[in-house]
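Student: turn this into a model:
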Amino acid sequence: MRKNPVVPYAIIAVLGILTVVIISIVGINQRADIQQAGDGSGEQTEETQEGETAGGDADAVYQSNCAACHGADLSGGAGPDLTQVGSKYSSDEIADIIQNGTGSMPPQDQVAGEELSALSEWLSEQQ
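Tutor: Down below sits the predicted model:
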């Protein structure tokens, strides 16, 4: 009598699907716990849930949008050093560079409104 070679693969597939379902259910519960621990109250604004920062915190906007290329301390990296950018450009010029890009820097469309104003003002103070 020959064994059916499909049966072991079917069992493995069913076990794999069950494992994914179980891990997903556990992950959903952990996500809620992590969100509650992160803000202390369990309630978050829509902006925070989407990974965006509040409009007025220029340093947080910089860290989440610029630090990867310009360094966490503005010292440069893939992008140029910004420690003295305010001595070269005004707040409006910096906002224009952020919105439209320049050289190898692409436009940063995700930074707009209050975040753009706060970030460009903060960078113009770096002298």
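
Student: use CA for all of it now, contacts and neighbours both
Tutor: Fine.

Student: quick check: buried residues in stretch 81-89?
Tutor: By 16 or more other Cα atoms under 10 Å, the buried positions in stretch 81-89 come out as 82-83, 85-86, 89.

Student: these in helices, which ones?
Tutor: Counting by DSSP state H, the buried residues of stretch 81-89 place none of their members in helices.

Student: closest one of those residues to S64?
Tutor: L82 (15.6 Å; Cα to Cα).

Student: the closest one reaches S75, doesn't it?
Tutor: Yes. Under the criterion of Cα atoms under 8 Å, L82 makes contact with S75 at 6.2 Å.

Student: let me have the buried residues of stretch 81-89 in JSON lines, extended by distance to G27.
Tutor: JSON lines is the format used below for these (distance: Cα to Cα, whole Å):
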{"residue": "L82", "distance to G27": "40"}
{"residue": "T83", "distance to G27": "41"}
{"residue": "V85", "distance to G27": "43"}
{"residue": "G86", "distance to G27": "45"}
{"residue": "Y89", "distance to G27": "46"}
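
Student: let's see which of the residues you listed end up in strands.
Tutor: In strands, judged by DSSP state E, none of those are found.

Student: farthest-apart pair in these, please.
Tutor: So, these by Cα to Cα: farthest apart are T83 and Y89, at 12.0 Å.

Student: also this sequence, please, to line up against the first:
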Amino acid sequence: MKKKLLAVLFAAVLMLAACGGAKESKPADTSTDTGTTTTTETASVDPEKIVKAKCTSCHGGNLEGQGSFPALSDVGSRLSNDEILNVIENGRGGMPGGLITGDDAKAVADWLATKK
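Tutor: Sure thing, here's the model as predicted:
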């Protein structure tokens, strides 16, 4: 019994370490004010890059799923965009919520919703 408990605890710690990686820093907002108009340049969100950094350690390099983690390669055929965003923000099963937040989460949900 102790071995099983120890194995479960080890797996949980390993999953949190793999899925809860370092937060990505966003580029600084570079605004310039010319007196009459303000221009803001922002980098576009690359959802595929975010998925590779945050999701593939658990869901597989090709999003094929591995172990108890489901495949994401066809997630758009099973879940709507809003449902995918909800899972990203709040977690589900063994996946903790909040690994991806804000505009990044929305962009990833949009991108994954096209996977059918």
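
Student: name the nearest of the buried residues of stretch 81-89 of structure 1 relative to R31 of structure 1.
Tutor: Nearest to R31 of structure 1 among those, with distances taken as Cα to Cα, is L82, at 36.0 Å.

Student: could you identify the longest helix within structure 2?
Tutor: helix 2-19.

Student: same question for structure 1.
Tutor: Every helix in structure 1 considered (DSSP H), the longest is helix 6-39.

Student: where in structure 2 does it fall?
Tutor: Alignment of helix 6-39 of structure 1 against structure 2: no match, by TM-score structural alignment.

Student: quick one: distance of stretch 108-116 of structure 2 to the chain centre.
Tutor: Chain-centre distance of stretch 108-116 of structure 2: 12 Å, with Cα atoms, centre = their mean, to the nearest Å.

Student: please disregard the earlier target; I meant stretch 74-89 of structure 1.
Tutor: Worked out by Cα atoms, centre = their mean, stretch 74-89 of structure 1 lies 21 Å from the chain centre.

Student: relative to structure 2, which residues correspond to stretch 81-94 of structure 1?
Tutor: Aligned using TM-score structural alignment, stretch 81-94 of structure 1 spans residues 71-84 in structure 2.

Student: on that earlier part again, elements contacting the longest helix of structure 1?
Tutor: With contacts defined as 3 or more Cα pairs under 8 Å, 6 or more residues apart in numbering; DSSP states H and E, helix 6-39 of structure 1 has no helix or strand neighbours.

Student: which parts of that helix are buried?
Tutor: By 16+ other Cα under 10 Å, helix 6-39 of structure 1 has no buried positions at all.

Student: can you pull the contacts of the residue nearest to the spatial centre of structure 2?
Tutor: Nearest residue to the geometric centre of structure 2 (Cα atoms, centre = their mean): I100, 4.5 Å. Shown in contact with I100 of structure 2 (Cα atoms under 8 Å, 6 or more residues apart in numbering): 54, 88-89.

Student: neighbours around the alignment partner in structure 2 of E115 of structure 1, how many?
Tutor: Correspondence of E115 of structure 1 to structure 2, assessed by TM-score structural alignment: D104. Residues contacting D104 of structure 2 under the criterion other Cα atoms under 10 Å number 16.

Student: go on, the one 3 residues further on?
Tutor: Other residues within reach of A107 of structure 2 by the criterion other Cα under 10 Å amount to 20.

Student: wait, which of the contacts of I100 of structure 2 is closest to P47 of structure 2?
Tutor: The shortest approach to P47 of structure 2 among the contacts of I100 of structure 2 belongs to K54, at 10.3 Å (Cα to Cα).
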